[in-house]
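Engineer: predicted model and sequence below, questions to follow.
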Amino acid sequence: MTHVLVIEDDSAIRSSLVRSLSERGHAVSSAANGLAGLQQALDQTPDVVLLDLGLPDLDGHSLLTMLRAVRDTPVIVVTARDDDPSVVAALDNGADDYVVKPFGMDQLQARIRAVLRRTGSGDADRVITVGALAVDPAARTASLDGAPLELTRREFDLLLHLARRPDEVVTKREILGEVWNLPYSGSERTVDVHLSWLRRKLGETAAHPRYLHSVRGVGLRLSAPQDTGTADGPATGEDATTAPEPGPAR
């Protein structure tokens, strides 16, 4: 059961969130101001925090900075502020996601699931193995055939996201939203470039994939090789193009 801490000063919104999240099977606690919320975050170690920016005692950005100094708890900012500076400041200060009021509970539930997957909370901390590929979310390390892989931050995040859903086709739009935290309308070329670098480090190509398979018009699938000689034939996705050499860690 996921423990959600709601830090929201509006009593009607707070009560609605507590009720709706509880109905969806979460354990929920709440606080009406920043200092009380910070204390609960320290005492209760929730799985995820829903944080309003417009609090009566502390600005939400300040609270986020204070929380990040002592906890790695995933934080989803839930606020009426929809201006770019507020969004950028929240993400730069350590927020894992940003939801603008009003919002639907189905959307918020999906955001909670996505953040928990992305940050490796709960059972997601276990080492994931797909064939000879091993991904450790807690240590943020990966190895292939026992040899460590030297991955940039984004390459690891991309590999982890796919490894958590082996044999499933994941769209590039979803990857943009959950790995890069970009709008679903962002450029899919970002995914293509990092995918090309990741393939290279896994010792495969788009024309001869072993683990990373492109599905034309749909997305990507991470699957264990059927045998060491498996090749799926010519690449059919956009990532078949040659990408530049990887630069500094992203």
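Structural biologist: Thanks, I have it. Residues are numbered from 1 along each chain as shown.
Engineer: CA only for contacts and neighbour counts going forward, please
Structural biologist: Noted.
Engineer: from I7, how far out is R81?
Structural biologist: Distance of R81 to I7, computed by Cα to Cα, to the nearest Å: 16 Å.
Engineer: got it, and V127?
Structural biologist: 32 Å.
Engineer: these two: who's more crowded?
Structural biologist: Taking neighbours as other Cα atoms under 10 Å, V127 and I7 compare with I7 leading, 28 against 16.
Engineer: and the comparison structure, right after this:
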Amino acid sequence: MANEKSGANLPRILVVDDETAIQRFLRTALSTGEFSLHHAESGHEALAAAATVRPDVILLDLGLPDLDGIEVIRRVREWSQVPIIVLSVREREDDKVEALDAGADDYLTKPFGVTELVARIRVALRRSLQQAPEPVYRVGGLEVDLSRRRVLTGGSEVQLTPTEYELLRLLVTHAGKVLTHRQILSQIWGVAYLEQPHVLRVNISNLRHKLEDDPSRPRYILTEPGVGYRLRADS
């Protein structure tokens, strides 16, 4: 897995394809400064990258050396709604229907034009933003502005790690609702971490130390014993 181009504020595109020629073509087509490119050459690499890179769009070839692309789509859909655009030589209608039924958002048959590919990526990004409204969460002295990626306590900005921010963002979008340990682990770290609850406990502890006046008696991030966590919703 390789990071072809970095950019903190650029949409992250995960390219999943094991063909060298296609890799070069996509690298050239998408290295325009508009996207941050990441690459995986197998299904297992793709699943790991989907959890760690947290891409905004996945470009997925179906003919991978270890897992069929359809299986990759199904596994990603177990925990993520990231837009998936299939890029495949398979032209049969049944193949397209199977990919879309598995959870793909779009399907392009190889060969395809650069202009069309970029246009479809932009459409996928727009749809994703429309489906995920960015609220501002306020309770007590805590304010989380998801549209601006800002977290404040008592009016002062708090610096969070990317993982801490994604964890807080998940809690904010479900404020007042209990999220189970497994739900949080699958959403933030991926299904490979479902049996590693200590990872979640450590990050919750870190968040509380940054957000709570008294981390041992939290006011915002509340524990539901044996179940999970809930972000306080009332003021």
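Structural biologist: Received it, and whenever you're ready, just let me know what you need. Given the structure is predicted, the values throughout are model-derived calculations rather than measurements.
Engineer: assign H39 of the second structure to helix, strand or coil.
Structural biologist: Three-state call for H39 of the second structure (DSSP: H, G, I helix; E, B strand; the rest coil): strand.
Engineer: and it? What does it align with in the first structure?
Structural biologist: Counting by TM-score structural alignment, H39 of the second structure corresponds to S30 in the first structure.
Engineer: who touches the residue nearest to its match when sequence neighbours are not counted in this structure?
Structural biologist: Closest residue in space to S30 of the first structure, ignoring its immediate chain neighbours: V6 at 4.5 Å, by Cα to Cα, 6 or more residues apart in numbering. By Cα atoms under 8 Å, 6 or more residues apart in numbering, V6 of the first structure lies in contact with 14, 17-18, 28-31, 37, 49-51.
Engineer: please repeat the previous calculation with a cut-off of 10 Å.
Structural biologist: Residues in contact with V6 of the first structure (Cα atoms under 10 Å, 6 or more residues apart in numbering) are 13-15, 17-18, 21, 28-32, 37, 40-41, 46, 48-52, 76, 78.
Engineer: ok, the residue nearest the centre of the first structure to I175 of the first structure distance?
Structural biologist: Note on the first structure: the residue nearest the mean C-alpha position is R118, at 2.9 Å, using Cα atoms, centre = their mean. Separation of R118 of the first structure from I175 of the first structure (Cα to Cα) stands at 11 Å.
Engineer: now do the helices in the first structure.
Structural biologist: 11-23, 34-44, 60-70, 84-92, 105-119, 153-163, 172-178, 189-201 (DSSP state H).
Engineer: so can I have CSV of the ones you listed showing distance to L133 of the first structure?
Structural biologist: What follows is these, written out as CSV (distance: least, Cα to Cα, whole Å):
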stretch, distance to L133 of the first structure
helix 11-23, 36
helix 34-44, 35
helix 60-70, 32
helix 84-92, 31
helix 105-119, 19
helix 153-163, 9
helix 172-178, 20
helix 189-201, 12
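Engineer: how about the ones you listed, which one is nearest L144 of the first structure?
Structural biologist: For L144 of the first structure, the closest of the helices of the first structure is helix 189-201, at 9.5 Å, according to Cα to Cα.
Engineer: Provide the aligned range in the second structure for the closest one.
Structural biologist: Under TM-score structural alignment, there's no match for helix 189-201 of the first structure.
Engineer: what is that helix packed up against?
Structural biologist: Helices and strands touching helix 189-201 of the first structure, by 3 or more Cα pairs under 10 Å, 6 or more residues apart in numbering; DSSP states H and E, are helix 153-163, helix 172-178, strand 212-215.
Engineer: and the shortest one, which stretch of the second structure?
Structural biologist: Same thing as strand 212-215 of the first structure. On the second structure, no counterpart of strand 212-215 of the first structure exists by TM-score structural alignment.
Engineer: and stretch 142-149 of the first structure, by the same measure?
Structural biologist: On the second structure, no counterpart of stretch 142-149 of the first structure exists by TM-score structural alignment.
Engineer: what segments of the second structure are strands?
Structural biologist: For the second structure, applying DSSP state E gives strands covering 2-3, 12-16, 36-40, 57-60, 84-88, 106-109, 136-139, 142-145, 150-153, 156-157, 178-180, 221-224, 228-231.
Engineer: tabulate the ones you listed (a markdown table), appending distance to H209 of the second structure.
Structural biologist: Formatted as a markdown table, the strands of the second structure follow (distance: least, Cα to Cα, whole Å):
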| stretch | distance to H209 of the second structure |
| --- | --- |
| strand 2-3 | 32 |
| strand 12-16 | 30 |
| strand 36-40 | 32 |
| strand 57-60 | 33 |
| strand 84-88 | 36 |
| strand 106-109 | 42 |
| strand 136-139 | 17 |
| strand 142-145 | 13 |
| strand 150-153 | 12 |
| strand 156-157 | 14 |
| strand 178-180 | 20 |
| strand 221-224 | 11 |
| strand 228-231 | 15 |
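Engineer: for G69 of the second structure, find the nearest of the ones you listed.
Structural biologist: strand 57-60 (7.0 Å).
Engineer: work out the gap between the closest one and the centre of the chain.
Structural biologist: The gap between where strand 57-60 of the second structure is centred and where its chain is centred comes out at 12 Å by Cα atoms, centre = their mean, to the nearest Å.
Engineer: touching it from outside, list them.
Structural biologist: Under the contact criterion Cα under 10 Å, 6+ apart, strand 57-60 of the second structure has outside partners 11-17, 26, 38-40, 43, 46, 50, 69-70, 72-73, 81-88, 104-108, 117, 121-122, 124-125, 128.
Engineer: try stretch 17-30 of the first structure
Structural biologist: By Cα under 10 Å, 6+ apart, the residues outside stretch 17-30 of the first structure that reach it are 1-9, 11-16, 36-37, 40-41, 44, 46-47, 49-50, 105-106, 108-109.
Engineer: ok so, going back, what do we get in the second structure for the residue nearest to S30 of the first structure?
Structural biologist: Looks like V6 of the first structure aligns to V15 there (TM-score structural alignment).
Engineer: burial check on the match of H39 of the second structure, number of neighbours?
Structural biologist: With other Cα under 10 Å as criterion, S30 of the first structure counts 21.
Engineer: which residue, other than its chain neighbours, is closest to D82 of the first structure?
Structural biologist: Nearest to D82 of the first structure is V100, by Cα to Cα, 6+ apart, at 6.1 Å.
Engineer: same deal with D106 of the second structure?
Structural biologist: Closest to D106 of the second structure by Cα to Cα, 6+ apart is I85, at 4.7 Å.
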